[in-house]
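In: Show me the folded form of this:
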Amino acid sequence: MFNPSRDQVRQFFVEAWRKHKAGEVQTPLETIATDWIAEHPEYHADLERPDALTAEFSVESGRTNPFLHLSMHLAIAEQLQIDHPRGIRSAYERMAARTDHHHAIHEIMECLGQVVWESQRLGTPLDSDAYIELIRQRAGHAN
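Out: Next comes the predicted model:
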């Protein structure tokens, strides 16, 4: 899934969760996704809704978009696996040591959200240097 549409992303998570609940064989990526879904029971009903593929989750309604949130989890999991941007894994390990792995991921997610927002606002590519710097600051070591 290199540049999936909104519908493809939603279908992926809905289908991964359905397969998980049915005990069906999953792809490695689906397994990672369902591990994150399992850590977010507040999203289970959203993924099981008949209208999950078209439902709106607006900030104005006070709802977190489960598909966006879970997509960010997957993106960060991949970044940690390949240590890109360089240093993200050690910063994550430092954060996880003082809290827990899920909270550390959410701290990184805040940084990712900030640089994505800035990129969209300015119409520029995502600034990897700013991203890793924000993460390092949260981890307690600037470099």
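
In: okay, CA-based contacts and neighbour counts for the rest of this
Out: OK.

In: can you give me how far stretch 44-53 is from the chain middle?
Out: Its chain's average C-alpha position is 18 Å from that of stretch 44-53, according to C-alpha atoms, centre = their mean, to the nearest Å.

In: before we go on, could you also do this sequence so I can check it against the first one:
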Amino acid sequence: MFQPSQSDVRRFFCAAYAKQRDGRPLDPMEDIAARWIAEHPEYHADLSDEAAALAAQYTVEDGRSNPFLHLSMHLSIHEQAAIDQPTGIRQAVQLLAARRNSLHEAHHEVMECLGEMIWASQRSGLPPDGPAYIEAVRRRATR
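Out: Coordinates of the predicted model:
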């Protein structure tokens, strides 16, 4: 399994943004990342300076979200839906996107469910509960 470091992730997003901005060809994963980057112009300054991105610290006390974590979660959810893993996530995301009339807004809600599942897994020491995660997304789609 590929386990990129924090620096690898930040370099990846900075490079994808630079290629997108300059009109250079993107590989398939960069293309997906670039689409989510385009949805977040508030992160463009962070992505424009790789050296600063590598040095940046994003703490709760600073009151800023971590653009690299946020974009990584978009990629994770995109990939989960693309391969339907856990089984049922594709349909749950599609239902939520239809309900919100926005895939982007749906992703933000799915991020909350994903974060809760990871937190519960870490807290309990048990594997992530995929069915509970999907059910949480489905519940949001019915609100």
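
In: quick one: TM-score?
Out: Here the TM-score for the pair of chains, by TM-score structural alignment, normalised by the length of structure 1, is 0.91; 141 aligned residues with a C-alpha RMSD of 1.6 Å.

In: Asn3 of structure 1 and Arg89 of structure 1: what is the separation?
Out: Between Asn3 of structure 1 and Arg89 of structure 1 the computed distance is 24 Å (C-alpha to C-alpha, to the nearest Å).

In: When the two are compared, which one has more neighbours?
Out: Between Asn3 of structure 1 and Arg89, Arg89 has the larger neighbour count (other C-alpha atoms under 10 Å), namely 18 against 7.

In: Over to that one. Which of the three states is it?
Out: Secondary structure for Arg89 of structure 1, judged by DSSP: H, G, I helix; E, B strand; the rest coil, is helix.

In: Mean per-residue distance, the helix or strand encompassing Ala45 of structure 1 versus structure 2.
Out: Assigned by DSSP states H and E, Ala45 of structure 1 belongs to helix 44-48. Its aligned residues in structure 2 lie a mean 0.8 Å from helix 44-48 of structure 1 after superposition (mean C-alpha distance after the TM-score superposition for structure 1).

In: State the next helix or strand along the chain beyond that helix.
Out: Per DSSP H and E, the first helix or strand lying C-terminal to helix 44-48 of structure 1 is helix 66-82.

In: Can you name the residues in contact with that next one?
Out: Helix 66-82 of structure 1 is contacted from outside by 9-10, 13, 32-33, 36-37, 43, 46, 57, 85, 88-89, 92, 105, 108-109, using C-alpha atoms under 8 Å, 6 or more residues apart in numbering.

In: just stretch 92-107 of structure 2 next, same as before
Out: Contacts of stretch 92-107 of structure 2 (C-alpha under 8 Å, 6+ apart): 39, 74, 77, 81, 110, 134, 137-138, 140-142.
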